[in-house]
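Asks: I'll drop the sequence and a predicted model, then ask my questions.
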Amino acid sequence: MKLFKYALLAGAVALSATSAFAGESLDRVMGNKKLVIATDAEYPPQSSIDADNNLVGFDVDVGRAIAERMGVEAEFVTPGWDVITAGRWAGRWDMSVGSMTPTKERAQALDFPVVYYFTPAALVVHEKNETILQSSDASGKKIGVGVSTTYESYLKKDLVIDAEDVPEFSYIIDDADIRTYDSDVLALDDLRLGDGVRLDAAFTALPTILEAQKNGYPIKIIGPEALFMEPLAIATDKGDAEFNAKIKEAVSSLHADGTLSKISEKWYGGDLTQ
C-alpha cells in the first residue's frame, strides 16, 4: 500500500489513468459512431458463437438494440469474464452487456447504469445423481461455477446484491468444494461426463441450464426454488455519468416500447425483463 501522506496524490493519478472522465466515454462513442461492447463468447443463450462464427444471443441482441437507440454501430469483443469485472478498461471497450449482477464488490470497479432483466440462479446435477435431492444436500460436494461469478460468491457465502427490490435469500449449501471454470458452460461440460466423475453439481443461471438441456446435456435441476434471484445490469467503467445516463435512457426506451420483452421472448420463451 501507498504511505498515507501520498494517498491523495496517488488516488488522483490512478483515477486519471484508469477511469473515465465525465463525458469522455460518451464523446468517444459518439465521435467514432461505434459502441464497443464486451460480452462472453461461451454463455448461451445469452451470448455465444454460432456455426457461422457469428456472435448471437440475448445479450448480443440487447447490445445491438442499445447501439441503435444511440445512433451508432455495435461492435463486440469477448475478453475474459474476470478481465471485464476487474474494471479499468482503458477505453478497450465501452460497456459490458454480459448478464452481470451488480454486486457491492463489483461496484468498486464498475458503474451499473441500469438493470435490464432478472434470472433465477439454480443448482443442477447429472441426471443419474440420486444423492442430491435438495440444494442443502450439495453441502461438501464438488460444485462447478464460473470464475468471479455471483454463483462462486454465493457458495463462499459473501454475495452482496445491491440493486433495488431484490428478493432476500439465504445460504443453504455449506462447505462446498468449489471448482471454478472460465465459463459456466465449461462447468456443465464437466458435469455431463457423469455423476461425480469431475463434479457433483453445477450452479448457474436457469436460462443457461435450460439451453444445455435443450442441447442434450444429461442434467436435471434441483429445486423448484431458486437459490437467489439475479438482477442483471449493463456495466461501464467508472466515472462517466453522462455516458451512463445515455445508456439508461436507451434501455428505458427499449423497456417502454416492448423491444426488450420481445428479445427476451425470442431467447427465453418468456419475459424476464420485468
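Replies: All right, it came through fine.

Asks: hey, let's count contacts and neighbours off CA atoms from now on
Replies: Will do.

Asks: and the strands in the stretch 151-274 of the chain?
Replies: Counting by DSSP state E, counting those that start in this stretch, the stretch 151-274 of the chain has these strands, from start to end: 177-181, 201-205, 219-222, 228-237.

Asks: pick the most buried one from those strands.
Replies: Highest mean neighbour count among the strands of the stretch 151-274 of the chain (mean count of other Cα atoms under 10 Å): strand 201-205, with a mean of 27.

Asks: next, the one to line up against it:
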Amino acid sequence: MNKILTTITAVASLVSAVFSASAHAGEVLDRVLAAKTLTVAVGTDWGPASHVNEKHELDGDEVEIAKGIAKYLGVDAKFVTPSWDIIAAGKWQGRWDMAMGSMIPTKARAELFDFPAILGWGPIVAVVHKDSKATKPADLEGKVIGMVAGGAYEAYANHTFTPGWENAKPTTYQFKPGEVKITTSSNIAFDDLRLGDGVRLDAVLTDDATARAAIKGGYPLKILEPALLTTPGAIAILPGDKEFHDKIAAAVNAMRDNGTLTELSMKWYGVDYTFEK
C-alpha cells in the first residue's frame, strides 16, 4: 500500500509540475503582445552598440536591432537602462522582457538566461595606455587590470571563464592579473586608464568594438595583439517561454537573411561582426 501511495504521489507531483510549467509557456510573449510593447534593457554608454546621441536619444547597432525585433512582433520598442551588473544578475522582476548587450553565453549564465539569438562574434582584447611598454597580453602578468563587473572579462581575469556555446574552444589564459579592479562600465575603466600608464590601471579588458570606439573618440589607448579570445554575443531573456524565444530567433534570423544585421554592423562598427572569423 505504501508503495502504491508513493507512486501515486510521484505521478501527481509530475503532472502538477507539467501543468505548472505549461502555465508559464507564452507568458512573456502574451504580455508583450497584449501591451503592444517590447521592453528592452540597453546601455547608455555601450559605444556603437547603444548610447545616447546628440539628440539625447538612444541609438546604436543593438538599439536598431531591438526596434527591428519589435517591428517583427508588431509592437513598439520601449527602452530601459539598468546597469550591466543588474542585467547580468538575472533578477529582472518583470521590469524588462529582453536584454541587449551581446551577452556572452557562458555555462554559468546559461543557468540564469535563455539565449534565443546570437548577434555576432567579437574578440575580447586587452587595452593599455598608448605610453605603456606592454606589446602583448603576456606583458600584463601581475598587473592591475580593470573591467566591467559580472562578465566574461572578469571571468577571464580570474581564470574561471567557461564557454557555454556549441563547439567552443578551450580557453587559453595569456596572463594572470596581480589585481582585478571592477567598474560598472568600460568607459569608467577607460577614464582611469587615460590618466596614464599605471596611474590607476595598467590595462582594461573589453570587447574589440568598444575599445576601437574609445580610441576613435580620442582616448590615448592601444589594443594589444593577439586578442584574448573570440566569443559570441547574444540576446538574453529569462528562461521558460519557448514561444517568446522562437519569435526573437525568427526575427533575428530574418534580419540576418535579408542583410540587415551586416548593414547595421558595418554602419556602426565599420566591421562585419555577424559571423565567426
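Replies: Looks like it arrived, so ask away. Small disclaimer: the values here were computed from a predicted structure and weren't measured.

Asks: just give the TM-score of the two.
Replies: Remark: TM-score between the superposed chains equals 0.90 [TM-score structural alignment, normalised by the length of structure 1]; 257 aligned residues with a Cα RMSD of 1.7 Å.

Asks: possible to save the strands of the stretch 151-274 of structure 1 as JSON lines with distance to residue 272 of structure 1?
Replies: Below are the strands of the stretch 151-274 of structure 1 laid out as JSON lines (distance: least, Cα to Cα, whole Å):
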{"stretch": "strand 177-181", "distance to residue 272 of structure 1": "26"}
{"stretch": "strand 201-205", "distance to residue 272 of structure 1": "12"}
{"stretch": "strand 219-222", "distance to residue 272 of structure 1": "19"}
{"stretch": "strand 228-237", "distance to residue 272 of structure 1": "10"}
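
Asks: which of the ones you listed sits closest to residue 160 of structure 1?
Replies: Residue 160 of structure 1 lies closest to strand 228-237 among these, at 10.8 Å (Cα to Cα).

Asks: could I get the contacting residues of the residue nearest to the spatial centre of structure 2?
Replies: Centroid-nearest residue in structure 2, with Cα atoms, centre = their mean: residue 103, separated by 1.7 Å. Contact analysis of residue 103 of structure 2 by Cα atoms under 8 Å, 6 or more residues apart in numbering lists 232, 233, 234, 235, 236.

Asks: repeat that with 7 Å
Replies: By Cα atoms under 7 Å, 6 or more residues apart in numbering, residue 103 of structure 2 lies in contact with 233, 234, 235, 236.

Asks: and it, how far from residue 237 of structure 2?
Replies: From residue 103 of structure 2 over to residue 237 of structure 2 the distance is 10 Å, taken as Cα to Cα, to the nearest Å.

Asks: what's the match for residue 147 of structure 2 in structure 1?
Replies: In structure 1, the residue paired with residue 147 of structure 2 is residue 145, using TM-score structural alignment.

Asks: so what's its match closest to, chain neighbours aside?
Replies: Nearest non-adjacent residue to residue 145 of structure 1, counting by Cα to Cα, 6 or more residues apart in numbering: residue 180, 5.1 Å away.

Asks: so how far is residue 147 of structure 1 from the one you found?
Replies: Counting by Cα to Cα - residue 180 of structure 1 and residue 147 of structure 1 are separated by 5 Å.

Asks: so the residue nearest to residue 145 of structure 1 touches residue 148, yeah?
Replies: No - using Cα atoms under 7 Å, residue 180 of structure 1 is not in contact with residue 148; the gap is 8.4 Å.

Asks: who's in contact with residue 177 of structure 1?
Replies: Contacts of residue 177 of structure 1 (Cα under 7 Å, 6+ apart): 140, 141, 142, 143.

Asks: which of the residues you listed are buried?
Replies: Buried members of these, scored by 16 or more other Cα atoms under 10 Å, are 141, 142, 143.
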